[in-house]
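J.: When you get a sec, could you give me coordinates for this:
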Amino acid sequence: MIRIDGSKGEGGGQVLRTSLALSLVTGTPFQVVNIRAGRSKPGLLRQHLTAVKAAAAVGDAELEGAELHSKELTFRPRSLKCGEYHFAVGTAGSATLVLQTVLPALLSASGPSTLVLEGGTHNPAAPPFDFLAKAYLPLVRRMGPVVEATLDRPGFFPAGGGKFRVSVQPAPLKPLHLLERGNVVRRQATAMFSQVPFDVAKRELETVGRRLGWSEAERRVEELKRAPGPGNVLSLEVESEHVTEVFTAFGERGVRAEDVAAAAAEEARVYLEAGVPVGEHLCDQLMLLLALARGGSFRTLPLDGHAQTQIETFAHFLDVKVAVHEVSTQARDVQIKG
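T.: Okay, the predicted model is just below:
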């Protein structure tokens, strides 16, 4: 039984989600203590508990400690099962994080799977649906499996109520090497809003134009009429020859639209100036895929705490070596060998 201290590294839910994913793939039971000890509300919240139960369903697992606010969990997978699944967070908690918990296992299952996920689809501190569909899943497909995602309706914090569907055709993961971005072929800034003034989206896009020099043709407004509650998200999509990256910022009550846009624009600017193909958030997810493929490499920005936490969690479950080399002050090469 592997024992993991959830307070190590970034101290959030990532240790739990990655451990669940790797436990399913390897069939290795584990116990995690001090769950989310680094957060203001430690222990399992609704979205984390949904991820745990989703992993248990996919892996026919035995559970101990799977309760709200629990700080310890024991997870014993028995057999990996493909099939049709429906997971609902029940709050505005991130449904995309639930998907990223079970998807690595379903990529190697014995047959295809379909999933319906409900909850938050566009959440701060979680990958929004647009990131999954445009940045992450295209790389999954390049590695072998065929995964498609369709958004039925968006769900913003605090109302939630979003819904999306995912189809998975499993295949062995092939190593991927992504060291060059290539030329930027398309840029698109999209200010999405639901039940908030149009002026908010307009000001966000004007700020993107000023800060990044993106033309009017590269900026668009999208009103989301199917969302159950109010919300606003600014998405900056950078499509290059070899990869697409997506940067997002979320409108909040009391935060100026210009400040929301400035945060997303700054993240995109740093990425573009560094000349790397893989951004900060995609780094964590791609690293997990390459670890499961037992090989690959990519160039990215200097690693943050989330990436370091991923590397430390891999060591519990996988015999892979992760090497990080400094290319410049703005770039790092990550190499994974199994």
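
J.: use CA for all of it now, contacts and neighbours both
T.: OK.

J.: Strands of the stretch 51-200 of the chain, start to end?
T.: 62-64, 73-76, 84-88, 113-119, 146-153, 162-169, 176-178, 184-194 (DSSP state E, counting those that start in this stretch).

J.: what's the closest non-adjacent residue to the residue nearest the centre of the chain?
T.: By Cα atoms, centre = their mean, the chain has its centre lying nearest to residue 127, at 3.9 Å. Nearest in space to residue 127, with sequence neighbours left out and distances taken as Cα to Cα, 6 or more residues apart in numbering, is residue 96 at 6.5 Å.

J.: likewise residue 21?
T.: Nearest non-adjacent residue to residue 21 (Cα to Cα, 6+ apart): residue 101, at 5.3 Å.

J.: In contact with that neighbour, which residues?
T.: Going by Cα atoms under 8 Å, 6 or more residues apart in numbering, residue 101 touches 17-18, 20-21, 51, 55.

J.: Check those against residue 161 and report the nearest one.
T.: Residue 161 lies nearest to residue 51 out of the contacts of residue 101, by Cα to Cα, at 16.7 Å.

J.: Name the residues that touch stretch 156-165?
T.: The contact list for stretch 156-165 (Cα under 8 Å, 6+ apart) reads 90-93, 114-123, 149-155, 227-232.

J.: One more, so I can put them side by side:
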Amino acid sequence: MHKNNLEKITSARLVLDGSTGEGGGQILRTGLALAMVTGRPLHITRVRAGRPKPGLMRQHLACVQAAVAVCGGQVEGAELNSQTLVFTPGEVRSGDYRFQIATAGSCLLVLQTVLPALMLADGPSKVELAGGTHNPMAPPFDFLERAFAPLVRRLGVGLELQLQRRGFYPAGGGELVAHIAPATPARPLAPVDVLERGPLHNGWGEALAPGLARHIATRELEALGQRMGWTFEAGQLRQPPTRQTEGPGNALIATLEYAQVAEVFCQLGERSLSAEQVAKRLVDEVRAYQRSTGALGPHLADQWMLPLALAVWRSGQAASYTCSEVTQHTDTNAQTIAMGLPVRVQITPAAGAMRVEVSPLP
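T.: From the prediction side, this is the model:
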């Protein structure tokens, strides 16, 4: 990391407009993470202005409180429905943390907020999280464990995730543990290119339906198998065991393991949707990814951008990845990262995909 770059990002506070782009909670979470890793005060206005109910909800407050705990920071405006937040970070501290999110707020979004700081901390950390693990509008645990965490480990960071108990909307009650080992001088943070998937090694689907009639999961898997060519006999259609205390809830998940990357797609069941409709939605998502040549799917392209940008910043080396599409969510995240770190994020069309290049500013 160049000295002049460090001076640039710590010389002024980071001011973000929460109505930018898709105008959701990602601007808040990325902003908090950037403030913690740079030591730069954060001022956000019009928080979540693009949502039907703008301002801080309980799960967003949980992200703010987790950031305060990890760096001993100070905050103003951390109240329900607040649309303005001022966060002054302190020094990031490794250690053991436990965060509980009210009702079924996503555990994974809280982890997303503190992970960037803890992967640059001075020692390993253990983060216990309680709340939702399979939520609408949030990555499920399976996605982070199988798709996101392996990429983070390629940067030189240790990230191991353990699921203790699933938590579905609206009851929540899920539990997970994250073990984070930051990069070291002997194994420094280093960016990697992720340009190709490589050959497909394995693919399978699984249905989670704790607390619901068993036929729901069976019908979902049968419909998924018909569309994907997967069978129970080949072990490609699975119904993992669930605990009696989990649920009620329903998630249909498809996992594709390629030589260089894994992708996970998830659709949550709803009362208004039949099992067959849930399966069709999932297959449509998988097929859209398969029609592309991009290495990462739309959600992984979004989640991967900040960890990669941190590695680019700290190493001074550029890196790229390809993805099936760039959503408005991803584009907004790119704008936010470029405001908080001395990096350039360039998004250009590629053959059958989109290419994202993150490079350090001179």
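
J.: Send over the TM-score of the superposed chains.
T.: With the length set by TM-score structural alignment, normalised by the length of the first structure, the two chains reach a TM-score of 0.97; 337 aligned residues with a Cα RMSD of 1.1 Å.

J.: still on that earlier bit, give the equivalent position in the second structure for the residue nearest to the centre of the first structure.
T.: Matched to the second structure by TM-score structural alignment, residue 127 of the first structure sits across from residue 139.

J.: isn't its match right up against residue 105?
T.: No - in this structure, residue 139 of the second structure is not within contact of residue 105 by Cα atoms under 8 Å, at 11.7 Å.

J.: which helix of the first structure spans the most residues?
T.: helix 257-274 (DSSP state H).

J.: which residue numbers in the second structure go with it?
T.: Counting by TM-score structural alignment, helix 257-274 of the first structure corresponds to residues 275-292.

J.: can you check stretch 10-27 of the first structure too?
T.: Residue span in the second structure matched to stretch 10-27 of the first structure, by TM-score structural alignment: 22-39.

J.: ok so, going back, what is the aligned counterpart of the residue nearest to residue 127 of the first structure in the second structure?
T.: Residue 96 of the first structure maps onto residue 108 in the second structure, by TM-score structural alignment.

J.: Mean deviation, the longest helix of the first structure versus the second structure?
T.: Aligned to the second structure and superposed, helix 257-274 of the first structure gives a mean residue distance of 1.0 Å (mean Cα distance after the TM-score superposition for the first structure).

J.: the helices in the stretch 251-362 of the second structure, which residues?
T.: Assigned by DSSP state H, counting those that start in this stretch, the helices in the stretch 251-362 of the second structure fall at 275-291, 298-315, 328-340.

J.: follow-up on the earlier one: quick one: closest of the strands of the stretch 51-200 of the first structure to residue 292 of the first structure.
T.: That would be strand 176-178 among the strands of the stretch 51-200 of the first structure, by Cα to Cα, at 11.2 Å.

J.: so where in the second structure does the closest one end up aligned?
T.: Going by TM-score structural alignment: strand 176-178 of the first structure matches residues 192-194.

J.: can you list the residues that contact that stretch?
T.: 154-155, 260, 295, 308, 319-322.

J.: ok, the residue lying closest to residue 56 of the second structure once chain neighbours are set aside to residue 42 of the second structure distance?
T.: Excluding its sequence neighbours, the residue lying closest to residue 56 of the second structure (Cα to Cα, 6+ apart) is residue 81, at 4.6 Å. According to Cα to Cα, to the nearest Å, residue 81 of the second structure stands 18 Å off from residue 42 of the second structure.

J.: These two: who's more crowded?
T.: residue 42 (24 against 17; other Cα atoms under 10 Å).

J.: What residue in the second structure is paired with residue 53 of the first structure?
T.: By TM-score structural alignment, residue 53 of the first structure lines up with residue 65.

J.: give me every residue that touches that match.
T.: Residue 65 of the second structure neighbours (Cα under 8 Å, 6+ apart): none.
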